[in-house]
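K.L.:
heads up, no residue letters with this:
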């Protein structure tokens, strides 16, 4: 780079003053030189920068999340379009599934309904058995004498089936074993005392009507004994209380053992008259030409237990 320097001088303006020389330098750059820097503009300029921590992993995660969200949005949009505008094959398949499901449910219900009509006891299996106790409700407790009372029990009716509103009404679960016991002849049940966990056998009296037989109502003649665990417990129970029974326990089949005899004499003492009444009922159900003559002799220790009795020997 070459330059040419030109110096110009100016004469003094006064005799006694010093001479000032102004030098003006002029650079003539060649064609390869950079243009001169203008002194009126600053070379450096202050710029304020604000920095923050930057993680390449978080940035990539954000980008991935954004991409996933965008893909989910596109998938949802595609699914909504597919749902809103199902194809004919999808409509046909859905109709076939609904038709097959409806036909299966209807067929199953009809088969179950026909099965229950043929055997309605399937709705309520019998809980009364010789090995387990079943609940009964006291419907009446009538005193007969100072020491005896008549106890009436009724089984609770079965609950209607909730899932089968049009199913036939099931029979009472206690009725099949009770009907079998009444047809047998002599039978008894056990009544439990829950506090002491003891049970005593009692013989039911014959039903007064067909309604009592159909509802499973049982009646007992019970004499309260001093120190008796079960009889004393039963005499203190109120009406609507629940007691537990186990049975039936089948006893002597008097009709099968009758043979060709035409007369039967039964001796009963106290509450044992219930057994005698069962014998009379069992023999009274025989055909007219086969019924024997039955005589029952009933005695009791206490005069008050013999209602309507009369004094003998003066």
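P.N.:
Good, I have the coordinates. For clarity, every value in this text was computed on a predicted model and none was experimentally measured. Residues are numbered from 1 along each chain as shown.

K.L.:
hey, let's count contacts and neighbours off CA atoms from now on
P.N.:
OK.

K.L.:
distance check, residue 63 against residue 76.
P.N.:
20 Å (C-alpha to C-alpha, to the nearest Å).

K.L.:
now swap in residue 154 and tell me
P.N.:
Counting by C-alpha to C-alpha, the gap from residue 154 to residue 76 is 65 Å.

K.L.:
and the two? Which one has more around it.
P.N.:
Under the neighbour definition other C-alpha atoms under 10 Å, residue 154 and residue 76 were set side by side, and residue 154 has more, 20 against 12.

K.L.:
secondary structure element holding the more buried one?
P.N.:
strand 148-155 (DSSP states H and E).

K.L.:
which SS state does the closest residue to residue 183 other than its chain neighbours fall under?
P.N.:
Of all residues not flanking residue 183 in the chain, residue 282 sits nearest, at 7.4 Å (C-alpha to C-alpha, 6 or more residues apart in numbering). Secondary structure state of residue 282, per DSSP: H, G, I helix; E, B strand; the rest coil, is helix.

K.L.:
how many neighbours does residue 282 have?
P.N.:
Residue 282, neighbours per other C-alpha under 10 Å, totals 20.

K.L.:
same deal with residue 106?
P.N.:
Neighbours around residue 106, by other C-alpha under 10 Å: 11.

K.L.:
work out for me the element it sits within.
P.N.:
Using DSSP H and E, residue 106 falls in helix 88-118.

K.L.:
put this beside the first:
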């Protein structure tokens, strides 16, 4: 067998095994894994781990905010960085303007990515309140290769409960997968207003305005709605024990509920918000970093398959942007 490239003497790591072997590649595809392969070009991986390319299912490249600020990585810089880190597939997002069809929005986002991405990519379709009137377009979106639909329970474009239920049911009808940012926005807005009223603007008040118990409440609420209409549901960026418990309980009941967490929650805690000055703003994210106890629970949940995915939620902003409170 003629091989274009052989990666030799590496330690191959898969989800099931760790072993030594050579990897043979022809025309860009792996066609052989065995000992003592030879090829036109050979890379010596002695002493190195050789893993499958990672799939990051949750990223935001060149994402505009209502303020006009755009996330710092575009499709080229972001996917180049991903490739350097061993990630070979990412899934980003598309959101339609109020008067725009979902298919037109999908085509426009694909045009932004075309000739810019350096790895494989896909897109999730976002459903906003303005899109509830467009739910009849979902079959065409699935046909176009986009079977996953982002539903927000937070921010100004969140779905109210009745809209959320409609969206979940519509996604079920096309055999799609709803993927959800689960937080209680009404409570968050109230607590932010209370903090601002008394001058609590330091980063350490960020997690106090988005309490873990309310993340758990929102996760439980959307799980119950998904069960009501009979659809599976995937929960983004789980940060706390309260949310994990809702997911784990649903899975014990046999519901098709899946959860992800992110490196920031696995490696950092809310103590990072106590750093003085701009440093305390750098780890601001939503949901926020949580306690050491919550962090330990996330690690346990991954080991127990209560959470199934680690993604990055890659959405970088400059320190100057973060200092503005973005």
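P.N.:
Received, thanks. What you see is a predicted model; the values in this text were computed from it and never measured.

K.L.:
TM value for the aligned chains?
P.N.:
For this chain pair, the superposition-based TM-score is 0.19 by TM-score structural alignment, normalised by the length of structure 1; 106 aligned residues with a C-alpha RMSD of 6.8 Å.

K.L.:
in the strand or helix carrying residue 10 of structure 2, what counts as buried?
P.N.:
Using DSSP H and E, residue 10 of structure 2 falls within strand 5-13. Under the neighbour-count criterion of 16 or more other C-alpha atoms under 10 Å, strand 5-13 of structure 2 has 5-12 buried.

K.L.:
and the strand holding residue 154 of structure 1, what's buried?
P.N.:
148-155.

K.L.:
from the contact counts, what lies against it?
P.N.:
strand 134-143, strand 218-223 (3 or more C-alpha pairs under 8 Å, 6 or more residues apart in numbering; DSSP states H and E).

K.L.:
neighbours around residue 189 of structure 2, how many?
P.N.:
The burial count for residue 189 of structure 2: 15, using other C-alpha under 10 Å.

K.L.:
hmm, I was thinking of residue 302 of structure 2
P.N.:
Neighbour count of residue 302 of structure 2, defined by other C-alpha under 10 Å: 17.

K.L.:
residue 41 of structure 2: neighbour count?
P.N.:
Neighbours of residue 41 of structure 2 (other C-alpha under 10 Å): 11.

K.L.:
that one against residue 6, yeah?
P.N.:
Yes: look at residue 41 of structure 2 against residue 6 with C-alpha atoms under 8 Å: they come within range, at 6.4 Å.

K.L.:
can you map out the helices along the stretch 151-300 of structure 1?
P.N.:
175-184, 210-215, 229-235, 273-284 (DSSP state H, counting those that start in this stretch).

K.L.:
and the last one, what does it pack onto?
P.N.:
To tie it back to what came earlier, the one meant is helix 273-284 of structure 1. Using 3+ C-alpha pairs under 8 Å, 6+ apart: helix 273-284 of structure 1 touches helix 175-184, strand 263-269, strand 293-299.

K.L.:
for those, which one ends up most surrounded?
P.N.:
helix 175-184 (a mean of 16; mean count of other C-alpha atoms under 10 Å).

K.L.:
that one packs against which elements?
P.N.:
helix 210-215, strand 242-250, helix 273-284.

K.L.:
highest mean neighbour count out of these?
P.N.:
Ranked by mean neighbours (mean count of other C-alpha under 10 Å), those are led by helix 273-284, with a mean of 20.

K.L.:
list the contacts of the closest residue to residue 155 of structure 1 other than its chain neighbours.
P.N.:
Distance criterion C-alpha to C-alpha, 6+ apart; nearest residue to residue 155 of structure 1, sequence neighbours excluded, is residue 136 at 4.6 Å. Neighbour list for residue 136 of structure 1: 153-156, 242-245 [criterion: C-alpha atoms under 8 Å, 6 or more residues apart in numbering].
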